[in-house]
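Novice: 3D, please:
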Amino acid sequence: MIADVKKTAEQKMIKSLESLKADLGKVRTGRAHTGILDHVMVDYYGNPTAISQVANITLMDARTIAVQPWEGKMVGAVEKAIRDADLGLNPSSQGNLIRVPMPALTEERRRDLIKLVKTEGENAKVAIRNVRRDANAQLKELLKDKAISEDDERRAQEDIQKLTDKYIAEIDKALVAKEADLMAV
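Specialist: Next up is the predicted model:
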C-alpha cells in the first residue's frame, strides 16, 4: 500500500517535470525551430486543432519558419492563431505560405522570457507540492483505516518529502540551464 502511494507520487512528479521541460522547450531563444508552434491551436471549422494537423511546418532558414496550410481558406485562421498564441511572433502571409520571422531577442525581451520561465518553474514546483500533499493525505487515510502503523506513515512521509526535494532540485537545474541559454547572445 505504501509502495503504491510512493510509486504513484513519483510518477506524477516525473510527469510534472517532463511537462515543465516541454514548456521550457517552447520558450524561444534567438533561433527558429518548429517546436515553438507545437501548442498553437487553430480554429478548424469550430474545433480547436493543433497547427500541425492543418498545416505543414518547416524551417526556411535559421530565423524563419514557413507554415503552409493544407487548405487555402485556412491561411487567415492559422495566421491569427499564431499571432494570438502570445509567442511574440508576427506572421505574414504570401499566398498560401505563411512566413513566421523570429525577431532578434532584445535585452528587455530576454528579461521578459526569463520571468516567464521562472513562472513556469514556480507552477511546476506547485504541482510537485500538490502531489506531495495528495500522497500525504492518502497515507493519513491508510493510518486512519489502521492499514499502516504511525511509524510506517512517518517513514513514508519522509520518503515522499525526499522525492519532493529531489524533483524540485531538478526543476531548479532546468530553470538555471534555460536562463543561461536565454542570456547567451
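
Novice: can we go C-alpha only for contacts and neighbour counts from here?
Specialist: Will do.

Novice: for whatever helix or strand Tyr167 lives in, buried residues please.
Specialist: Tyr167 is part of helix 150-183 when elements are defined by DSSP states H and E. Buried residues in helix 150-183, counted by 16 or more other C-alpha atoms under 10 Å: 153, 156-157, 160-161, 163-164, 167-168, 171, 174-175, 178-179, 182.

Novice: now swap in stretch 18-25 and tell me
Specialist: Residues of stretch 18-25 classed as buried: Leu20, Lys21, Leu24 (neighbour count, 16+ other C-alpha under 10 Å).

Novice: give me the distance between the first one and Tyr45.
Specialist: Per C-alpha to C-alpha, to the nearest Å, Leu20 is found 31 Å from Tyr45.

Novice: now the second one
Specialist: When distances are taken as C-alpha to C-alpha, Lys21 and Tyr45 turn out to be 32 Å apart.

Novice: one more: the last one?
Specialist: Between Leu24 and Tyr45 the distance is 30 Å, computed by C-alpha to C-alpha.

Novice: how about Ile168?
Specialist: Ile168 is 41 Å from Tyr45, where distance means C-alpha to C-alpha.

Novice: tell me the contacts of the spatially most central residue of the chain?
Specialist: Central residue of the chain (C-alpha atoms, centre = their mean): Asp23, 2.1 Å from the mean position. By C-alpha atoms under 8 Å, 6 or more residues apart in numbering, Asp23 lies in contact with Glu120.

Novice: in space, what's closest to Ile36 - neighbours in sequence excluded?
Specialist: Counting by C-alpha to C-alpha, 6 or more residues apart in numbering, Ile36 lies nearest to Lys26, which is 4.8 Å off, once chain neighbours are set aside.

Novice: so how many other residues sit close to that neighbour?
Specialist: Neighbourhood size, Lys26 [other C-alpha atoms under 10 Å]: 17.

Novice: same question, the one 3 residues further on
Specialist: Neighbourhood size, Thr29 [other C-alpha under 10 Å]: 20.

Novice: over to it. Which of the three states is it?
Specialist: Of the three states, Thr29 takes coil under DSSP: H, G, I helix; E, B strand; the rest coil.

Novice: next, the second sequence, to be compared with the first:
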Amino acid sequence: MADEFELDTDDLQRRMDGAIQSLRTEFASLRTGRASGSMLEPVMVDAYGQPTPINQVGTINVPEPRMVTVNVWDKGLVQKVEKAIRESGLGINPQLNGTIIMLPIPELNEERRRELTKVAGDYAERARVAIRNLRRDGMDQIKKAKDGMAEDDQKIWESEVQELTDKYIAQVDKALETKQAEIMQV
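Specialist: Predicted coordinates:
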C-alpha cells in the first residue's frame, strides 16, 4: 500500500507556475511612467451582474505615450467602467468623453512610486499566499494517504513539497525585487 502513493508534483508545480504567471500579469499592470494597455488587465468591471475583465467590455488603446483610452461598447456600462478604474488603485483619474474613457498617465513622483511599490508588495503577498495554499493542498494529500505509509516516506514527500514551495516563494521575491527596482528608477 505504501508504494502505491504517488503525489502529483507535476500538478503542484503547474499550479504554482500559474500563481507566478498571475503575479507577472499583475506586475505588468503596474505602470512605470509610460502608458500601457496591460495596466488595465486586472481591472474587473461589474457588468451584467458579474465581474468582467475590462477588455471584454471595451477596446483599450494607447494613442499617446501618456494616454490610455477605453472605448466602451455598451453605453450603459460607461459609469461602471469608470468606477472600476477609479477604485482599482492605479492612481489614474478617468475622464469621460461619450463612450470613450480617457486615462491621462501622470508623471510618477516619489510618493506615487512608493505607493506602487507597496501595491507590488501586496500582489507578491497574494502570490505567496496562493503558493502556500497549494503547499497545504499537497500536505493534505500526503496526510490522507498516511495510512499504511511509512513515516520516512511521509517525511520525504513533505520535504519535496516544501522544497517546491520554497523555490516558488523565492521566484516571487525575486520578481518583486525586480519590479520595485523598475518602479523606483527615475
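
Novice: TM value for the aligned chains?
Specialist: Here the superposed chains carry a TM-score of 0.88, computed using TM-score structural alignment, normalised by the length of structure 1; 183 aligned residues with a C-alpha RMSD of 2.0 Å.

Novice: what segments of structure 1 are helices?
Specialist: 2-26, 75-84, 107-144, 150-183 (DSSP state H).

Novice: distance to Ile36 of structure 1 added to the ones you listed, as JSON lines?
Specialist: JSON lines is the format used below for the helices of structure 1 (distance: least, C-alpha to C-alpha, whole Å):
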{"stretch": "helix 2-26", "distance to Ile36 of structure 1": "5"}
{"stretch": "helix 75-84", "distance to Ile36 of structure 1": "10"}
{"stretch": "helix 107-144", "distance to Ile36 of structure 1": "14"}
{"stretch": "helix 150-183", "distance to Ile36 of structure 1": "15"}
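
Novice: Ala55 of structure 1 is nearest to which of these?
Specialist: Ranking those by proximity to Ala55 of structure 1 (C-alpha to C-alpha) places helix 75-84 first, at 8.3 Å.

Novice: for that closest one, packing partners?
Specialist: Applying 3 or more C-alpha pairs under 8 Å, 6 or more residues apart in numbering; DSSP states H and E, one finds that helix 75-84 of structure 1 contacts strand 41-44, strand 64-69, strand 92-94, strand 97-101.

Novice: most tightly surrounded among those strands?
Specialist: Of all the helices and strands packed on helix 75-84 of structure 1, strand 64-69 has the most neighbours on average by mean count of other C-alpha atoms under 10 Å, namely a mean of 22.

Novice: returning to what we had before: show me what the residue nearest to the centre of structure 1 aligns to in structure 2.
Specialist: The pairwise alignment with structure 2 assigns Asp23 of structure 1 to Glu26, based on TM-score structural alignment.

Novice: who's sitting farthest from the centroid in structure 1?
Specialist: What lies farthest from the middle of structure 1 is Lys146; by C-alpha atoms, centre = their mean that is 39.7 Å.

Novice: report the separation between the aligned partner of Ala84 of structure 2 in structure 1 and Gly88 of structure 1.
Specialist: Structural alignment (TM-score structural alignment) places Ala84 of structure 2 against Ala81 in structure 1. Distance from Ala81 of structure 1 to Gly88 of structure 1, counting by C-alpha to C-alpha: 12 Å.

Novice: pick out whichever of the two has more residues nearby.
Specialist: Neighbours per residue (other C-alpha under 10 Å) separate Ala81 of structure 1 from Gly88, with Ala81 holding more: 18 against 13.

Novice: surely that one and His39 touch.
Specialist: No. In this structure, Ala81 of structure 1 is not within contact of His39 by C-alpha atoms under 8 Å, at 10.4 Å.

Novice: rewinding a little: what about the helix holding Tyr167 of structure 1, distance to the chain center?
Specialist: What separates the centre of helix 150-183 of structure 1 from the centre of its chain is 17 Å, taken as C-alpha atoms, centre = their mean, to the nearest Å.

Novice: about what we covered before: distance of the residue nearest to the centre of structure 1 from Leu175 of structure 1?
Specialist: 11 Å.

Novice: and what of Ala3 of structure 1?
Specialist: In terms of C-alpha to C-alpha, Ala3 of structure 1 sits 30 Å off from Leu175 of structure 1.

Novice: Gly72 of structure 1 too?
Specialist: Distance of Gly72 of structure 1 to Leu175 of structure 1, computed by C-alpha to C-alpha: 40 Å.

Novice: next: Met183 of structure 1.
Specialist: In terms of C-alpha to C-alpha, Met183 of structure 1 sits 12 Å off from Leu175 of structure 1.

Novice: equivalent analysis for Lys15 of structure 1, please.
Specialist: Computed as C-alpha to C-alpha, the Lys15 of structure 1 to Leu175 of structure 1 distance reads 16 Å.

Novice: same question, Asp159 of structure 1
Specialist: 25 Å.

Novice: repeat for Glu71 of structure 1
Specialist: Glu71 of structure 1 sits 39 Å away from Leu175 of structure 1, taking C-alpha to C-alpha as the criterion.

Novice: now swap in Leu116 of structure 1 and tell me
Specialist: Leu116 of structure 1 is 11 Å from Leu175 of structure 1, by C-alpha to C-alpha.
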